[in-house]
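In: how does the following fold in three dimensions:
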Amino acid sequence: MFSSGLISVLSEKDQFEITAISNALKELLPELKTGSPDVLLVDILHCDNGGIQLLRKIMRAVPDLPVILLTSMQYSDCFTDHVKLGVKGFVFENETPEDLKEAIRKVLAGSNYLPKEMQKWLKEISPSGKQNSNVLRKKNTLTDREISILKLFCQGLTYKEIGERLFISPRTVETHKKNILTKLRLKSTAEMVKYAFHNRLII
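Out: Next comes the predicted model:
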């Protein structure tokens, strides 16, 4: 019933073409490889652990495929992990069909899409006032290489994968990460992701 509703919404006036629908990963992966879709919608409202394991397998199989999650604020503790994995859009269960279409259009155009409620949540957990100004200024203390590495960590890449991407050793990547955390006074990769969100480095 849920899938049928999505088909009805997205197929209206031939705005989008549904290439495949699947309720199981083993059915989905072959479809992704042969159907060459432009974007993938994943419903994590019915997944365990915020769909993290499912998304990891999908991203491994089709790393360049943009993913939009159908989710809700009850999964907010997973949002940073979703971003690190490379999710490009979030659509909440209480949003309208037009919001879903707008999310797809933005992601297809190369942008990210965040619901207003999620944007509000990000502002609430971010530092405010003078502290926030200091955080914004700190962005300018990062070198171009450090900003590149920060963005790659936000995509969920490992030290080895980042090193291969930038033609440097994993140990050098680790050193850069330590420098980033020290400069920004952060303690973890999750905090780096939040910093990148707040400073529009990955939006």
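In: from now on I want contacts and neighbour counts done on CA atoms only, so please keep to that.
Out: OK.
In: how far away is K138 from M118?
Out: K138 sits at a distance of 24 Å from M118 (criterion: C-alpha to C-alpha, to the nearest Å).
In: residues in contact with stretch 18-35?
Out: Contacts with stretch 18-35, where a contact means C-alpha atoms under 8 Å, 6 or more residues apart in numbering, come from S3, I7, L10, S11, P37, L54, I58, A61, V62.
In: helices of this structure, residue ranges please.
Out: Under the criterion DSSP state H, the chain contains helices at 2-11, 25-35, 52-61, 79-85, 97-108, 116-125, 129-139, 144-154, 159-166, 170-184, 189-198.
In: now a ChimeraX select for only the buried ones of the contacts of stretch 18-35.
Out: Those of those that count as buried under 16 or more other C-alpha atoms under 10 Å are selected in ChimeraX with:
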select :10,54,58
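In: tabulate the contacts of stretch 18-35 (a markdown table), appending distance to H198.
Out: Formatted as a markdown table, the contacts of stretch 18-35 follow (distance: C-alpha to C-alpha, whole Å):
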| residue | distance to H198 |
| --- | --- |
| S3 | 34 |
| I7 | 34 |
| L10 | 31 |
| S11 | 35 |
| P37 | 31 |
| L54 | 27 |
| I58 | 27 |
| A61 | 30 |
| V62 | 28 |
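In: and of the contacts of stretch 18-35, the nearest to E124?
Out: Closest approach to E124 among the contacts of stretch 18-35 (C-alpha to C-alpha): L54, at 28.8 Å.
In: ok, the closest one - contacts?
Out: By C-alpha under 8 Å, 6+ apart, the contact set of L54 is L25.
In: ok, G129 next?
Out: By C-alpha under 8 Å, 6+ apart, no residues touch G129.
In: including distance to T71, could the helices of the chain go into CSV?
Out: Output for the helices of the chain, formatted as CSV (distance: least, C-alpha to C-alpha, whole Å):
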stretch, distance to T71
helix 2-11, 13
helix 25-35, 18
helix 52-61, 12
helix 79-85, 10
helix 97-108, 12
helix 116-125, 11
helix 129-139, 28
helix 144-154, 20
helix 159-166, 29
helix 170-184, 30
helix 189-198, 18
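In: please generate a structure for the following sequence too, so the two can be compared:
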Amino acid sequence: MHKKHKVFIVEDHQLFREGLKSMLNSRGDIEIVGDAEDGLDAIRKIRQVKPEMVLLDLSIPKISGISVMKEIKRDLPEIKILALTIHESDQYVLEAFDAGVNGYCIKDASRKELMVAIDSVLQGKSYISPGISDQVIEGYLDSKKTLKEESDWDTVTQREREVLKLLAEGYSNKEIAGFLHISVKTVEKHRSNLISKLDLHNVAQLTTFAIQKGLVEAKIM
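Out: Below is the predicted model:
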């Protein structure tokens, strides 16, 4: 009997997550060893179970998919990561590959395409959804630069982006400090840096900016 591939799923939408589980369990050669709805929980669980591959949504609560990638690739570089996302822009694609992702698949892909993406990554190959591959190639041939002028956003560090995401999700400085294992004073410093760098003056403006950047989803009233 062949050894099953151990796969972990990170996806905050329950219906999509359960659909992935059902689809992959039907293959017979994959074992779902865990799942998570947010980035912090994902990092903790992945470190425990050490799967062969992670299917990772980029837009998840608390800590972004990009941050999860960086943490996992730093601690467990052998784990393969396939991004499953709605984001097709070159900015997201290039950031993901710079963070160490092994494959990038758009969520509206067919079942057949998703299986090809999964098999490619499991075999140690890279995968990029056909609709965006030209953008990525062009970006890398152009010295991996982003295809936009440098802006204030480019000066924001990865940790500041994590703090911005959590602020936009409505967490207090104390809660953010607990999530990121830093002091409240450090959170306040990051918040001050964000306000200064982005020329924004309150949490409402920071939240609007975070939504525009795709860090959080706008809440439907």
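In: can you pull the TM-score for these?
Out: TM-score of the superposed chains, computed with TM-score structural alignment, normalised by the length of structure 1, equals 0.54; 129 aligned residues with a C-alpha RMSD of 2.8 Å.
In: ok, back up a step: closest to A103 of structure 1 among the contacts of stretch 18-35 of structure 1?
Out: Of the contacts of stretch 18-35 of structure 1, the one sitting nearest to A103 of structure 1 (C-alpha to C-alpha) turns out to be L10, at 11.7 Å.
In: identify the residue of structure 2 aligned to the closest one.
Out: Using TM-score structural alignment as the criterion, L10 of structure 1 maps onto L24 of structure 2.
In: quick check: that match touching R17?
Out: No. When contacts are counted by C-alpha atoms under 8 Å, L24 of structure 2 is not listed as touching R17 (10.7 Å).
In: about what we covered before: ok, K138 and M118 of structure 1, which is more surrounded?
Out: Applying other C-alpha atoms under 10 Å to K138 of structure 1 and M118 shows that M118 carries more neighbours, namely 18 against 14.
In: map that one onto structure 2.
Out: So M118 of structure 1 corresponds to I132, using TM-score structural alignment.
In: please name the nearest non-neighbouring residue to that match.
Out: Nearest residue to I132 of structure 2, sequence neighbours excluded (C-alpha to C-alpha, 6 or more residues apart in numbering): E88, at 6.5 Å.
In: separation between the one you found and L164 of structure 2?
Out: According to C-alpha to C-alpha, E88 of structure 2 stands 22 Å off from L164 of structure 2.
In: which of the two has more neighbours?
Out: Between E88 of structure 2 and L164, L164 has the larger neighbour count (other C-alpha under 10 Å), namely 26 against 17.
In: just checking, that one touches R191?
Out: Yes. Between L164 of structure 2 and R191 a contact is recorded at 7.4 Å, counting by C-alpha under 8 Å.
In: in structure 1, point out the residues matching stretch 186-204 of structure 2.
Out: Using TM-score structural alignment, none of the residues of structure 1 align to stretch 186-204 of structure 2.
In: list the buried residues in that stretch.
Out: Neighbour-count burial for stretch 186-204 of structure 2, with 16+ other C-alpha under 10 Å as criterion, is recorded at V187, E188, H190, R191, L194, I195, L198, L200.
In: dump those residues into CSV; add distance to V33 of structure 2 and secondary structure as well.
Out: Compiled in CSV, the buried residues of stretch 186-204 of structure 2 are given as follows (distance: C-alpha to C-alpha, whole Å; DSSP: H, G, I helix; E, B strand; the rest coil):
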residue, distance to V33 of structure 2, secondary structure
V187, 34, helix
E188, 37, helix
H190, 35, helix
R191, 37, helix
L194, 38, helix
I195, 41, helix
L198, 41, helix
L200, 42, coil
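In: out of these, who's nearest V136 of structure 2?
Out: L198 (27.5 Å).
In: relative to H190 of structure 2, how far out is the closest one?
Out: 12 Å.
In: kindly report the same for S126 of structure 2.
Out: For S126 of structure 2, the distance to H190 of structure 2 equals 35 Å [C-alpha to C-alpha].
In: now G139 of structure 2
Out: 30 Å.
In: centre-most residue in structure 2?
Out: Note on structure 2: the residue nearest the mean C-alpha position is G65, at 1.4 Å, using C-alpha atoms, centre = their mean.
In: show me the contacts for the aligned partner of it in structure 1.
Out: Under the alignment (TM-score structural alignment), G65 of structure 2 pairs with G51 of structure 1. Contact analysis of G51 of structure 1 by C-alpha under 8 Å, 6+ apart lists I44.
In: over to the one 10 residues further on?
Out: Neighbour list for A61 of structure 1: L29 [criterion: C-alpha under 8 Å, 6+ apart].
In: that one maps to what in structure 2?
Out: Using TM-score structural alignment, the equivalent of A61 of structure 1 in structure 2 is D75.
In: one more: E31 of structure 1?
Out: Aligned by TM-score structural alignment, E31 of structure 1 pairs with K45 of structure 2.
In: from I63 of structure 2, how far off is that match?
Out: According to C-alpha to C-alpha, K45 of structure 2 and I63 of structure 2 sit 14 Å apart.
In: alright, that wraps it up for me.
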